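A.B. asks: The amino acid sequence is not available; the structure is as follows:
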């Protein structure tokens, strides 16, 4: 898919990419596909992709070097012509960018044969060609001959320094490959002009009285960021064809979707100079954004939660790179790689099981703790606060999971900012604690749907078990659950115990796979009292509430968990437990007859 990036490259405002397809015949042990098709067929393929191929083929170094230099000159001239005609003459025809196809033998200039077996020009050159130089004199002789073939005495003086004629070829200052600021993007990075959140925040007089689509609210903020960077053009939104689906379409008021190919009358928001980049290839989106960040710009990757897994190995390498470069004082910080994961596991009402997988969080939290961050904002204002933070941050991989469907507004902007700064905190208005007395049970939650179910459970307990002291804890920053020795955002044991108590039952409703919470908190004193409900890989196309029922995350199951785990309640609250179980059974009958959720669920509001 990346060959089609030329349909998105704007010759007026963007830079250029010169692909060099180096075909040496083999991979580790097998032929390379493109090396084994006829050159005419490969040429047709690349032209079909929209490129103008330049072929360099040979095995004589001097001849190939000269041919390669000529090809580079030709390619750079073509790129300059494409850019000049687009920028100065207003040419809008889609450019055919050059590509160089370089064919040389695998293991070129290395040993032609070792131990009577051909090496140069074969797959064996991918291995260690001379594996016994310490014990085999013939291998050692071949190694010396090979290395001396580069005539090092002509390149270096007796002290090992490059000779003058070598240094004469090296450019000065920033023109050196290792010194160009485009390879050290932090040197070029400017702060992102994120506008004040007050312009976009939802008014929340009381928790749970109004509902908004969090990502739609975020889209208005991103529109303003696009507008504020219209001259600088250093912020982009990438994604696999899901910007509008993820409710971020407000950005189209500030910029369109990058597109250089044919347009039709029915198309919307396509723009030769657009800064929203959509292609149905998560790999390509990841590559685009990584390159954009590494060269000193900003961006966000918006994706359906289930399909971001496609880039697992790519984000691994970026995290490793960030962890390593943090230790290099000359390497300047770059803008963070920000993922917005929405259309998430709990609201796949139309797509079903194939679109349900919250495991990217688990994958990322396995990585370097100084680099990775995971946020689960429960409503629109907390999403704004988290977005403001991650867009301004440096050298992190930030994963933000937020819903696009209407959800309750729980916190005002000021309360959201304070809550997000804490990362985890008690929602006193939702619980029934009194004074300094310890709670009987802690209801914890992380994620928008789990938060609603925990609050609904708290409301049921308030009504049916008013004598029970309930504490409600919401977690935005998932790393807060880790010990502070294991993650910079982790809590100390005293802080954790103060929040969750060291000995009271904790019923935790979590957005993803429940065992992750156990893994994060396993060293805590109260881990034996921790009971987590989450996604158990039970999915289908069904009603929103049926999804949580199928995975035992629903409010009625959570109330039953409280009754089962608070000492002394199992007998005293048996009628309440039976009522909860009966309601779950009634739910199953209702959705089969009506195709919708129970009225008391569909019309539920928080009136605590």
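C.D. replies: Ah, there it is. If you're wondering where the values come from, they're calculated on a predicted model, not measured in any experiment. Residues are numbered from 1 along each chain as shown.
A.B. asks: use CA for all of it now, contacts and neighbours both
C.D. replies: Will do.
A.B. asks: Could you tell me which helix of the chain is the longest one?
C.D. replies: As assigned by DSSP state H, the longest helix anywhere in the chain is helix 61-88.
A.B. asks: Give me the buried stretch members for that helix, please.
C.D. replies: Buried residues in helix 61-88, defined by neighbour count with 16 or more other C-alpha atoms under 10 Å: 64, 67-68, 71-72, 75-76, 78-79, 82-83, 86.
A.B. asks: Over to stretch 204-222?
C.D. replies: 204, 207-208, 210-222.
A.B. asks: Closest one of those residues to residue 190?
C.D. replies: Using C-alpha to C-alpha, residue 222 is the member of the buried residues of stretch 204-222 that lies nearest residue 190, at 17.0 Å.
A.B. asks: now what about the helix or strand where that closest one lies, what contacts it?
C.D. replies: Using DSSP states H and E, residue 222 maps to helix 214-228. Here helix 214-228 makes contact (C-alpha atoms under 8 Å, 6 or more residues apart in numbering) with 192-195, 197, 200-201, 235-236, 246-255, 379-381, 383-384, 387, 402-407.
A.B. asks: which is the next helix or strand following that helix?
C.D. replies: strand 235-239.
A.B. asks: which strands and helices sit next to that following strand?
C.D. replies: helix 214-228, strand 276-278, helix 282-294, strand 298-304 (3 or more C-alpha pairs under 8 Å, 6 or more residues apart in numbering; DSSP states H and E).
A.B. asks: would residue 532 count as being in a strand?
C.D. replies: Yes - read with DSSP: H, G, I helix; E, B strand; the rest coil, residue 532 is one of the residues of a strand.
A.B. asks: I'd say it and residue 513 touch.
C.D. replies: No - at 9.2 Å, residue 532 does not count as touching residue 513 under the criterion of C-alpha atoms under 8 Å.
A.B. asks: tell me which strands and helices the longest helix of the chain is in contact with?
C.D. replies: By 3+ C-alpha pairs under 8 Å, 6+ apart, helix 61-88 packs against strand 51-57, strand 97-103.
A.B. asks: Packed most tightly, which of the ones you listed would that be?
C.D. replies: strand 97-103 (a mean of 21; mean count of other C-alpha atoms under 10 Å).
A.B. asks: The stretch 501-608 of the chain: strands as residue ranges?
C.D. replies: Along the stretch 501-608 of the chain, counting by DSSP state E, counting those that start in this stretch, strands occupy 506-510, 530-533.
A.B. asks: Put this next to the first one:
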């Protein structure tokens, strides 16, 4: 940006007559195209009287927000041209698709990616027909629409995405339209605080445009019904300088919007200038625009005696036109479309007239062509240090470690150091709690509010983004990824559910963009879950829920990956793999507390590459078929399984036991269902076709049954996992409460191997007594028995 030093130089002069006429014509063209998308499948230029056969049988979409967004898009085009701005457009209001499609069609980007939607009569007909039509495009700003990096089908995330997009993009402006209905969602209401984290020197700018049109689907919106002064004070309190554009008269509104954008851009330039010339100044007040315009602006005023424009009735299809509707409705639709005077806008071939088309920016300055909205175009490979250099020395299985996540923190520290402009760590105030504090050896948390003397790791420039809102952190990261960068989201396992729906939408975005040839792959959404269900000694039941992985595997198999590494070296291997991957959602579940370590680095690399395998050092069936398969997935299940195996080996030395560990959870699926899945032959080779399988699992047991339901030996698979039992208790007692402890696992084996006879019966009774002893001991001493705490694996 070119910097200015004097904000009083703002050009508040009214638009010239010629410029005003062009802006209004461009806006009318966008509105005309938007109405056409809602209704027409033929006769796009209304060259003959409108007939029912020219209309779609099903008229689907949303009109209410569209004319206001067309108005905004038109004026943003003008300001981009005037100042040569690098700007992208985010459509926050639900189902604003007609506006974004119209805007990108008029500027030419839509036709460039869809040559069949050419800028002529035939192309306009295709544009109209494909909207909300089978085989066409969605009614919101979906991935099929150029210039979109934000789905918009679910409300609440636009502003977080916008701020994530401008991090480390100092010349980028994200113009983010926030619907007043959307503004009532929790994620959006929180996202206003993102301005406390933006560094005006190294980051770009977000220009929020709150679109007040008064109504949601059938209710008024809160922000539209509070007094003007209260609304103004609210956003001043949030740290913004609100600029109001209010009314319904197009001529007045054009002048007001042009002046507001002039002022906003000059504010942004001043903020940038001050950051360079006066570093260390107090946090700036960022400009925002509040556009108060009628819902369904320029549409039907009254239909069948009911007010439409300016009411909730304009939210979706404001005028029903079909064979069964009154004849007057068809005439009203024709009059509505002709009110935009299409003959003044398009030539006889259906092309936008040249003098009007001049409003649109050129080349990559067009918002639909901004490379940041197709982030894979800008993606640079991460520089990853050799993860094997961070290995924990495992000279024998079972040696105590310092915490798996703690070890990986040193690797992430150096990833952050090596990628100072395209990698960030996000989390809701849990980076230290989650034992990733090594990252702070090389960077700070980015923070642009006040800093007190006793604060730690806070600075205007940092690579860690923390706010106590899972929504906000996820949204920032998604915006960062969608614009071509890399990152990691770390979170307590139980509370990642807060972003279940956000994950849904991002996974859907990834799935859809895989199928669009002109979209480029972006970096994977990497989620590290720790502070897990099995280690919540002081937090208790509220912090115990491993169900996010159940939710994740519902998504398309080409998108999701779930890893449960059993120790530090395995987590390092998995983390390096995930950070280097593209276009997945990778979920990693790992412990942060000191725990036994099982694999050397070389062994971990081989095991993680396979994703599942027999641990021969823990097994004794090398020369014959096993009597029992002991399977495990997750760090605590692995510990309890190996402790159970040691008990079995001690009491039944002739019992043939195979230990199978699972790192890549989706290896359990059939190969036909997931690309990582095992084929039936390999699955049967591991788990046999007829032997009992005792499976200790990190999460809810039914997930394993679901993944293996169609396998040959499924009826013999018995799963132990979390079954919604928890309290403030010892770590081992958590496994006992859920019957996934070593003693219950051994008893399961005895129950499924009747040939163990009396020896098995007596051992089972002894283990039941041991469980009673355990409960008495922890109630008396507040910690686990020494034989549990001090247990170590012995071959």
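C.D. replies: Arrived safely. Bear in mind the structure is a predicted one, so any value in this text is a computation, not a measurement.
A.B. asks: After superposing, what score do the chains get?
C.D. replies: Here the TM-score for the pair of chains, by TM-score structural alignment, normalised by the length of the first structure, is 0.98; 605 aligned residues with a C-alpha RMSD of 1.2 Å.
A.B. asks: Now render the buried residues of helix 61-88 of the first structure as JSON lines, adding distance to residue 40 of the first structure.
C.D. replies: Formatted as JSON lines, the buried residues of helix 61-88 of the first structure follow (distance: C-alpha to C-alpha, whole Å):
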{"residue": "64", "distance to residue 40 of the first structure": "20"}
{"residue": "67", "distance to residue 40 of the first structure": "19"}
{"residue": "68", "distance to residue 40 of the first structure": "19"}
{"residue": "71", "distance to residue 40 of the first structure": "18"}
{"residue": "72", "distance to residue 40 of the first structure": "21"}
{"residue": "75", "distance to residue 40 of the first structure": "20"}
{"residue": "76", "distance to residue 40 of the first structure": "23"}
{"residue": "78", "distance to residue 40 of the first structure": "22"}
{"residue": "79", "distance to residue 40 of the first structure": "23"}
{"residue": "82", "distance to residue 40 of the first structure": "25"}
{"residue": "83", "distance to residue 40 of the first structure": "28"}
{"residue": "86", "distance to residue 40 of the first structure": "30"}
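A.B. asks: Residue range in the second structure corresponding to the helix holding residue 222 of the first structure, please.
C.D. replies: With TM-score structural alignment applied, helix 214-228 of the first structure matches the range 404-418 in the second structure.
A.B. asks: what's the average distance of the matching stretch to the first structure?
C.D. replies: By mean C-alpha distance after the TM-score superposition for the first structure, the fitted stretch 404-418 of the second structure averages 0.8 Å away from its aligned residues in the first structure.
A.B. asks: tell me the SS of the residue nearest the centre of the first structure?
C.D. replies: In the first structure, the C-alpha nearest the mean C-alpha coordinate belongs to residue 339, at 3.7 Å (C-alpha atoms, centre = their mean). Using three-state DSSP, the structure places residue 339 of the first structure in strand.
A.B. asks: Could I get the contacting residues of the aligned partner of it in the second structure?
C.D. replies: Counting by TM-score structural alignment, residue 339 of the first structure corresponds to residue 527 in the second structure. With contact set as C-alpha under 8 Å, 6+ apart, residue 527 of the second structure has these partners: 488-491, 585-588.
A.B. asks: let's see 10 Å
C.D. replies: 426-427, 474, 487-491, 493, 496, 562, 575, 578, 585-589 (C-alpha atoms under 10 Å, 6 or more residues apart in numbering).
A.B. asks: Would you mind measuring from it to residue 383 of the second structure?
C.D. replies: Between residue 527 of the second structure and residue 383 of the second structure the computed distance is 19 Å (C-alpha to C-alpha, to the nearest Å).
A.B. asks: Any figure for the gap between residue 363 of the second structure and residue 175 of the second structure?
C.D. replies: Distance of residue 363 of the second structure to residue 175 of the second structure, computed by C-alpha to C-alpha: 18 Å.
A.B. asks: With residue 309 of the second structure instead?
C.D. replies: Residue 309 of the second structure is 26 Å from residue 175 of the second structure, where distance means C-alpha to C-alpha.
A.B. asks: ok, now residue 479 of the second structure?
C.D. replies: Relative to residue 175 of the second structure, and taking C-alpha to C-alpha, residue 479 of the second structure is found at 13 Å.
A.B. asks: what's around residue 630 of the second structure, how many residues?
C.D. replies: Using other C-alpha atoms under 10 Å, residue 630 of the second structure has 29 other residues around it.
A.B. asks: Remind me which helix or strand it belongs to.
C.D. replies: Following DSSP H and E, one finds residue 630 of the second structure within strand 628-633.
A.B. asks: Tell me the counterpart residues of that strand in the first structure, please.
C.D. replies: Aligning strand 628-633 of the second structure against the first structure (TM-score structural alignment) gives residues 441-446.
A.B. asks: mean deviation (superposed) between that stretch and the second structure, please.
C.D. replies: Stretch 441-446 of the first structure versus its aligned partner: 0.6 Å mean (mean C-alpha distance after the TM-score superposition for the first structure).
A.B. asks: Tell me the span between the first and last residue of stretch 531-546 of the first structure.
C.D. replies: End-to-end distance of stretch 531-546 of the first structure (C-alpha to C-alpha): 21 Å.
A.B. asks: which parts of it are buried?
C.D. replies: 531-536, 539-546.
A.B. asks: from those, which two are the most distant?
C.D. replies: 531 and 541, at 27.3 Å, using C-alpha to C-alpha across those.
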